[in-house]
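# the amino acid sequence is not available; the structure is as follows:
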């Protein structure tokens, strides 16, 4: 019996909803709202005491001093494996380069003599970055959050990650080492919904932030939803997902390895192959059996691949395959086809697109220079991944001379009267003709 199910869409007609045809895992934020709302309210009303109690309850360790000492971060960096440090440094170098090219500059528009509008880009003042530490210490998420924030010019950065019982209630040392490497000095051993509430309300030693970014489990995502009126958020990212569009030129061993790489994250992770080739589908099934048996997290991966959120989708041709992947709007989309770049150029909806056999998602997770904090659950049809832009905001600066105002005054007064707002018009006439 195959580890992964098949979905045959080769005979589907134009009435089929492809987004519904490839279902996702159950990730019911609404069901989590009551419990998470209670946590956020406890943090808001009881402050640091609530955070300490929730850490003891959910993470199994009591941490009375939630802020990590700077010397602990420096010690973690000193003790970091040199090869890991080298990998982090190269990832940072590549990510800084792409982030620098994403920086937007002020746009000045002169609409006439003395009439100027400037579209100014302003960095967010203070951000709270969340780094998961549950099933795995996601040190790469430190880089993906911190580097674009620093490049954008954010002056105040705080980072939170769950306390680790194994390390005496501190944050995982590899995460601390990455913080030290990046010059982040404000780190808190706080996880889950209580971390997001801490950022939003400003609790204990942590001052309130303007924006919270970073991936997390359903508790973190639900807290973001509840608190987004109190604080800005990047997105409500759910379980990770990969879709692969492949024809009969695809390499089954590569495809299987990449499906497994995402299934390794979480039992709810989605791994989807969309292919025109029944032969490739069969070969991938064989490869999955072989590779899953030999990998470390066999149980987690088997659960993910066997879930309703994963599957091999058979399509009649690549045109239909393109429709399916655009409807699915995957967080990560790989293209394993002849003329992969040509097909990738026609993709409209994906968090990130990986072109050809030598650009696996794992490359993007660490060292491609791209960001791996991406929209999930179909949100790639309207949202983008984390970038420098997420840490900036736009401000229009309007600068008009007296003559420039006079030149447009009649139009403003007319439009104000059309909306029955005479006070608006009066604010113009008070200045014009004096």
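Okay, I see it. Just so it is clear, the structure is predicted and the values come from calculations on it, not from any experiment.

# going forward, measure contacts between C-alpha atoms and count neighbours the same way
Noted.

# need the three-state assignment for the residue nearest the centre of the chain.
In the chain, the centroid-proximal residue (C-alpha atoms, centre = their mean) is residue 373; its distance is 2.9 Å. Three-state assignment for residue 373 (DSSP: H, G, I helix; E, B strand; the rest coil): coil.

# the structure to be compared is supplied as follows:
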């Protein structure tokens, strides 16, 4: 059952426990396994990828079976309903429209003495997308990762995702990938897939940036290859924090909490409310909605371990607790959500009002659903077009401009004990 506590209890330590839920005592052991996988793939390429795919995913593949074929991609369209295809295409349109507004523009500024300064944005050459396939299929995750890469102008976008029974990849995932502009798809998952993208194999190309969520092994692999390639983030289990007042509908709030809890046994679902009566109603609504829930076991585990209702003294107190937790998803189901939002400093995505469930953002509102978790919203942001871009500074000085700053450069370079730095300027102004 979803627990109810009051703010007089040690709420902060309880929220910290939930925030720290990914700090598994066996992480070091798992990291050792991941290091072994990475090194093997780096040395042996496809051979190691196939070995670990057989060992961990129980899929026996040949090298030529790693890449999803054109006939499989064509067949996927015949295996999804027209309604699903329309929904995927609608989501594509909305996600692309949002991300096109976020493309940074290169700029150049012409200053005094013919000094030119600027910034130039260019896409990476190759992006690798990891799409999980363990507990469910995630065509929405395909769209959220592939579309920003496409909008950024990445010329080569490849995707890896684990196959399941019969070496098959979910057709909805394949259709979403094609609609979003993915050019190559490989049926491999786990740490070995991250290694293949980071180092390249005979079949799978080396990429510059890897994005997409996964289990602890995938996350550790991304952490360990960072520096060889760029990554989006180290994603943890999903989480939602709802702030609600007496105007909130308890059935809506309960459904939103369960929408996160059903993801994973480690998902977190938290309600902060000023209304003790609402707290009890939500607790009861959660129990009712769990009856005959298709994912009841995992959902109940998440609720039991990482679900919580806190009755707070005020909305200001709720906002402060939310800022300390820095949730991935924050719902403001209150009479005046815009006023309360002004008090929020840390959240991956903020959903305003009772008609804006987090599921809207998961699928097709437009903003990305790949968000910082486990408190990372204090310093990190959603995946976006910028993830697939890098920027170069542009600098041009005229002779006159260089002469004006030569003395200052000489002093700074001399102070740092770098005489050739100073000479590189002196030679130009003394000639």
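Arrived safely. Treat the numbers as computed from the prediction; the structure is a model and nothing was measured.

# and the TM-score between them?
After superposition, the two chains reach a TM-score of 0.96 (TM-score structural alignment, normalised by the length of the second structure), with 427 aligned residues with a C-alpha RMSD of 1.6 Å.

# related to what we said a few turns ago, need the contact list for the residue nearest to the centre of the first structure.
141, 144, 145, 214, 215, 385, 386 (C-alpha atoms under 8 Å, 6 or more residues apart in numbering).

# got the contact list for the first one?
Residues touching residue 141 of the first structure, when contacts are defined by C-alpha under 8 Å, 6+ apart, comprise 131, 132, 214, 372, 373.

# how close does the one helix or strand residue 127 of the second structure maps to sit to the first structure?
Assigned by DSSP states H and E, residue 127 of the second structure belongs to strand 126-130. With mean C-alpha distance after the TM-score superposition for the first structure, strand 126-130 of the second structure departs from the first structure by a mean of 0.6 Å once superposed.

# helices or strands up against that strand?
On a contact count with 3 or more C-alpha pairs under 8 Å, 6 or more residues apart in numbering; DSSP states H and E, strand 126-130 of the second structure meets helix 139-152, strand 156-160, helix 190-199, strand 209-211.

# make it 7 Å
strand 156-160, strand 209-211 (3 or more C-alpha pairs under 7 Å, 6 or more residues apart in numbering; DSSP states H and E).

# what span of the first structure lines up against the next helix-or-strand element following the shortest one?
Which is strand 209-211 of the second structure. Next helix or strand after strand 209-211 of the second structure toward the C-terminus (DSSP H and E): helix 216-225. On the first structure, the counterpart of helix 216-225 of the second structure by TM-score structural alignment is residues 218-227.

# mean per-residue distance, the matching stretch versus the second structure.
Stretch 218-227 of the first structure: mean distance to aligned residues in the second structure after superposition is 0.7 Å, counting by mean C-alpha distance after the TM-score superposition for the first structure.

# chain center to that stretch, what's the gap?
On the basis of C-alpha atoms, centre = their mean, to the nearest Å, stretch 218-227 of the first structure sits 14 Å off its chain's mean C-alpha point.

# if we look at that stretch, which residues are touching it?
Stretch 218-227 of the first structure has contacts (C-alpha atoms under 7 Å, 6 or more residues apart in numbering) with 29, 32, 33, 36, 37, 192, 193, 196, 200, 233, 236, 237.

# one more time with 8 Å
Contacts for stretch 218-227 of the first structure (C-alpha under 8 Å, 6+ apart): 27, 29-30, 32-33, 36-37, 40, 192-193, 196-197, 200, 215, 233, 235-238.
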